[in-house]
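# okay, here's the prediction I keep looking at, along with the sequence it came from:
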Amino acid sequence: MNTSPPWLKVKPWYDNCFFYNFDEIPFRGKEGEGVTITNLHNLFFTPAGIKEENIQKLTIDNYREHDQKLAREGGLDLVVLGLGADGHFCGNLPNTTHFHEQTVEFPIQGEMVDIVAHGELGGDFSLVPESYVTMGPKSIMAAKNLLIIVSGAGKAQALKNVLARSGYRRCSSFRVAAASFADGNR
């Protein structure tokens, strides 16, 4: 039974909208969808009645062509994303990607194994893959519009750093991207 609120149920204009995931962590040893698309289906696509043909999936198999595909399709009109307490967005965790990078594959090793296992896989280390893919700062900043959702006192300092243009070395690459974007240096 669909328990979605009435405002979220299928709308005719959804046929003109295409949805993209901006990172993906495949499940080790499993075929099919990864963590991000699975969560998006459960939390949004299915309750909202989004058609499968309107969902464009970034995967470990297609990430190399992702930015070219977006460019051919006219780019992203809107990216909705959150901001982590450490200043990260998408899979751009501190010390992973750099400002100039587009969609990339990043190895999961060292402390990242624990972060992924506990943060995304319910503590199941057997599901942690060798790598994940994410849209890098350059890919995200190419969007026509960004909507950043930040909630909680723990994220206040990260948001302050992003907006105040200070402490960017303590924040992820988003800090630099936001400053560059604000200066008109797209």
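Yes, it's here.
# rest of the way, CA atoms for contacts and neighbours
Noted.
# list the contacts for residue 15?
51, 54 (CA atoms under 8 Å, 6 or more residues apart in numbering).
# that one falls within a helix, correct?
Yes: Residue 15: assigned to a helix according to DSSP: H, G, I helix; E, B strand; the rest coil.
# quick one: contacts of the helix or strand harbouring residue 147?
According to DSSP states H and E, residue 147 maps onto strand 146-149. Contacts to strand 146-149, defined as CA under 8 Å, 6+ apart, come from residues 78-83.
# run the last query once more with 10 Å
76-84, 89, 140, 159 (CA atoms under 10 Å, 6 or more residues apart in numbering).
# quick one: buried ones out of those residues?
Among the contacts of strand 146-149, those classed as buried by 16 or more other CA atoms under 10 Å are 76, 79, 83-84, 89, 140, 159.
# which helix or which strand is home to the closest residue to residue 124 other than its chain neighbours?
Using CA to CA, 6 or more residues apart in numbering and skipping residues adjacent in sequence, the residue nearest residue 124 is residue 117, 5.7 Å away. In the assignment (DSSP H and E), residue 117 maps to helix 111-120.
# list the helices and strands that helix packs on?
In terms of contacts (3 or more CA pairs under 10 Å, 6 or more residues apart in numbering; DSSP states H and E), helix 111-120 is packed against helix 35-40, strand 131-134.
# next one for the comparison:
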Amino acid sequence: MKKIIVNSYEELSELTANIVVSTMLQDKQVNLSLTAGSTPKRMYELLLEKMSHLGELTNIHYYTFDETPIRNQEGQVVGFDNFDGLKQSFFEPAKIAESQIVAMQDDNYSNFPELISAAGGLDLMVIGMGDDGHFCANMPECTQFDKAVYRVKLTNDFPWNAPYQEGLKGNYSDYMYTLGLPSLLKVQRVILIVKGASKAAAVKRALTGPLDQNFPASYLRLLPNLTVILDQEAAQQL
């Protein structure tokens, strides 16, 4: 594990964007898996600016690493939590062609690791971490560390599920699927980005605490291919 502590969220975003761009510029097909959420927001703004000077990057292919279908009260799928976030923050502004995106969905999630392997494997994955220790959709109480990919039924037994459902504004999710730790072990380079004082305790627990299945991010430090990028506030308890 390589740990990089920078002064600010801006520096974190700039460094991560530069790593993504340098990976993109390889003279081959490049396979990336990027994260949605609030932490990478500034990274995407910088990345879009940098990509605007690089011309068409048709050699880049994008793979999502987890998904949670969103349903309305009639049970119809009306969105996809991860893909919709990536579409809004990056795919659409960057004008990424649909042919360059492979999204994890109901009809392909079970063989998603094989799809990635057939394409040459992932060159880079950028992930975040929740203050509850989740990464991708490897969540407390339901992580399956022996599975390369798996599906989880969302139930009221998971304490984090109720707040998540409340945030869906009248819609709901009844399951999610995600790449697991064995899949991350095969990625050439995994970048974990964490910002803010609110994540400081979680960072300390993930990077220095005991391995704990109820705090999945604690297992990330087993990855030989992991780089952790933190701003000063997120690193303050280390």
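Sure thing, it's come through. The structure presented is a predicted model; accordingly, all values stated were derived computationally and were not measured.
# what's the TM-score for these two chains?
Laid over one another, the chains give 0.82 as their TM-score (TM-score structural alignment, normalised by the length of the first structure), with 175 aligned residues with a CA RMSD of 2.5 Å.
# coming back round to it: and the helix holding residue 117 of the first structure, which residues are buried?
Buried-residue list, helix 111-120 of the first structure, by 16+ other CA under 10 Å: 112-114, 116-117, 120.
# and of those, the nearest to residue 130 of the first structure?
residue 113 (8.9 Å; CA to CA).
# so for residue 72 of the first structure, which of the helices and strands packed on helix 111-120 of the first structure sits nearest?
strand 131-134 (19.1 Å).
# ok so, going back, the residue nearest to residue 124 of the first structure maps to what in the second structure?
Aligned counterpart of residue 117 of the first structure in the second structure: residue 165 (TM-score structural alignment).
# wait, that match sits on residue 159?
No: taking contacts as CA atoms under 10 Å, residue 165 of the second structure lies outside contact range of residue 159: 11.0 Å.
# returning to that earlier point: and the two most separated of the buried ones among the contacts of strand 146-149 of the first structure?
76 and 159 (23.2 Å).
# now do the same for residue 17 of the first structure: its match in the second structure.
Using TM-score structural alignment, residue 17 of the first structure sits opposite residue 60 in the second structure.
# sorry, back to before: could the helices and strands packed on helix 111-120 of the first structure be laid out in JSON lines, adding mean neighbour count and distance to residue 148 of the first structure?
As requested, these are exported to JSON lines (neighbours: other CA atoms under 10 Å; distance: least, CA to CA, whole Å):
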{"stretch": "helix 35-40", "mean neighbour count": "16", "distance to residue 148 of the first structure": "17"}
{"stretch": "strand 131-134", "mean neighbour count": "22", "distance to residue 148 of the first structure": "17"}
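# same list (these) but as CSV, adding distance to residue 56 of the first structure.
Listed next are those as CSV, based on distance: least, CA to CA, whole Å:
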stretch, distance to residue 56 of the first structure
helix 35-40, 10
strand 131-134, 14
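# so which of those is nearest residue 107 of the first structure?
strand 131-134 (4.1 Å).
# helix or strand right after that closest one?
Scanning forward in sequence from strand 131-134 of the first structure by DSSP H and E, the next helix or strand is helix 137-141.
# elements contacting that next one?
Short answer (3+ CA pairs under 10 Å, 6+ apart): helix 137-141 of the first structure packs on helix 63-72, strand 79-82, helix 173-182.
# equivalent range in the second structure for the helix or strand following the shortest one?
The element immediately downstream of strand 79-82 of the first structure (helix or strand, assigned by DSSP H and E) is strand 104-107. Residues 150-153 of the second structure are the counterpart of strand 104-107 of the first structure, counting by TM-score structural alignment.
# do stretch 148-161 of the first structure as well
Against the second structure, stretch 148-161 of the first structure falls on residues 192-205 (TM-score structural alignment).
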